[in-house]
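Chemist: need coordinates for the below:
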Amino acid sequence: MKKTVLLFVFSLLLVLASCKKNNTPPIVLNEMADSTALPVQTGVFSNGPYGSVSGQARILQTGSVYELKLMNFSSSNGPDLRVYLSKEMFPVNFIDLGALKATGGNQLYPISGMPDFTQYKYVLVHCRQYNHLFGWALLQ
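Modeler: This next block holds a predicted model:
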């Protein structure tokens, strides 16, 4: 009986020790867009049910290239935070723009292809690991 309890405790400790949360770096970036980039759409972030996010999301166009700029951005920290361009306020039909680079500042994310911004009208900050929405912005 004691061996079973000890084995269980050891197994539990091993599992807990191997679970690591890789949080987004708590740094502030100041990435700058091309000075010839034209704003296509803009939105203001609102908090989601699992985090707090503030700032602006802006779609910029330089020639035939699009990028997302997060301006005066701030987010609570969490593991596996991703930036999505989404058709809905929750991530069902979305384009993954990559890992959140930092929890604050001005950040740029390239948008591949030519998405229809009348369809993809939300920018989401989402924790992929736990499926938690930290914040969203409606692009207009």
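Chemist: please make it C-alpha for all contacts and neighbour counts, starting now.
Modeler: Fine.
Chemist: can you show me the strands along the protein?
Modeler: 28-30, 38-47, 53-62, 65-75, 81-86, 94-99, 104-111, 122-127, 132-138 (DSSP state E).
Chemist: ok, residues contacting stretch 36-49?
Modeler: Contacting residues not belonging to stretch 36-49 are listed as 52-63, 132-140 [Cα atoms under 8 Å, 6 or more residues apart in numbering].
Chemist: let's see this one next, to set against the first:
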Amino acid sequence: MKKITFLILLAIIFSNCSGTDEIETIFEQIENEENIMNETIFVMGDFIDGAHPTSGKVAVNSDKTVLTFTDFKTDNGPKLLVYLSTDANSTQYIDLGDLKGVSDDFTYSIPSNTDLLKYKLVNIWCVDFSVSFGTAKLK
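Modeler: A predicted model of the protein is given here:
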């Protein structure tokens, strides 16, 4: 909130000294800050290596409907799926679908009524070899 107030004050001060393009840019930055503050994350975690090097961040939105991968990276492999699981061995899991790629940012829909206290691991699961490429614990 202090950042937004500061940016508004800067916009007012610079409005006397600068053109309208710069003022519009400042107001766009303020809007972006507000949007980021309004997007609440329910849980998040960092990927750790399993059978293959895996890195990146994962987060679940406050509505518990979307799982977001950020700066994700792992090795390529046969039939890689994204699971919400109870453990790294995927004893119990919810299948979110095929891994969309081995590096980038991705989103997956979370089925309604998913118990994220029970299914607290995001697991990159290789079906052909029954191994986890990497996991992230949601906390």
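Chemist: report the TM-score for the pair.
Modeler: Superposed pair, TM-score by TM-score structural alignment, normalised by the length of the second structure: 0.70. Supporting alignment: 104 aligned residues with a Cα RMSD of 1.6 Å.
Chemist: ok so, going back, reformat the strands of the first structure as TSV; add distance to K3 of the first structure and mean neighbour count.
Modeler: Formatted as TSV, the strands of the first structure follow (distance: least, Cα to Cα, whole Å; neighbours: other Cα atoms under 10 Å):
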stretch	distance to K3 of the first structure	mean neighbour count
strand 28-30	50	15
strand 38-47	49	18
strand 53-62	49	21
strand 65-75	47	21
strand 81-86	41	24
strand 94-99	44	17
strand 104-111	50	20
strand 122-127	39	27
strand 132-138	39	23
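Chemist: could you provide the ones you listed in a markdown table, with additional columns for distance to V5 of the first structure?
Modeler: Below are the strands of the first structure laid out as a markdown table (distance: least, Cα to Cα, whole Å):
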| stretch | distance to V5 of the first structure |
| --- | --- |
| strand 28-30 | 47 |
| strand 38-47 | 44 |
| strand 53-62 | 44 |
| strand 65-75 | 42 |
| strand 81-86 | 37 |
| strand 94-99 | 41 |
| strand 104-111 | 46 |
| strand 122-127 | 35 |
| strand 132-138 | 35 |
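Chemist: out of the ones you listed, which gets nearest to L14 of the first structure?
Modeler: Closest approach to L14 of the first structure among these (Cα to Cα): strand 122-127, 24.9 Å.
Chemist: and V122 of the second structure, what is it in contact with?
Modeler: Contacts of V122 of the second structure by Cα under 8 Å, 6+ apart are V82, Y83, L84, S85, T135, A136, K137, L138.
Chemist: and the strands of the first structure: which comes nearest V15 of the first structure?
Modeler: Comparing these by Cα to Cα, strand 122-127 comes nearest, at 21.7 Å.
Chemist: so the closest one matches what in the second structure?
Modeler: Counting by TM-score structural alignment, strand 122-127 of the first structure falls onto residues 121-126 of the second structure.
Chemist: quick one: that stretch to the first structure mean distance?
Modeler: Compared with the first structure after fitting, stretch 121-126 of the second structure deviates on average by 0.4 Å (mean Cα distance after the TM-score superposition for the first structure).
Chemist: ok, and the contacts of V122 of the second structure in the first structure?
Modeler: Compared against the first structure with both residues aligned by TM-score structural alignment, their matches' Cα atoms under 8 Å, these retain V82, Y83, L84, S85, T135, A136, K137, L138.
Chemist: got a list of what R82 of the first structure touches?
Modeler: D96, L97, G98, A99, L100, L124, V125, H126, C127, R128.
Chemist: of all the helix elements in the second structure, which one is longest?
Modeler: In the second structure, taking DSSP state H as the definition, the longest helix is helix 20-38.
Chemist: which residue in the first structure aligns with V43 of the second structure?
Modeler: By TM-score structural alignment, V43 of the second structure lines up with Q41.
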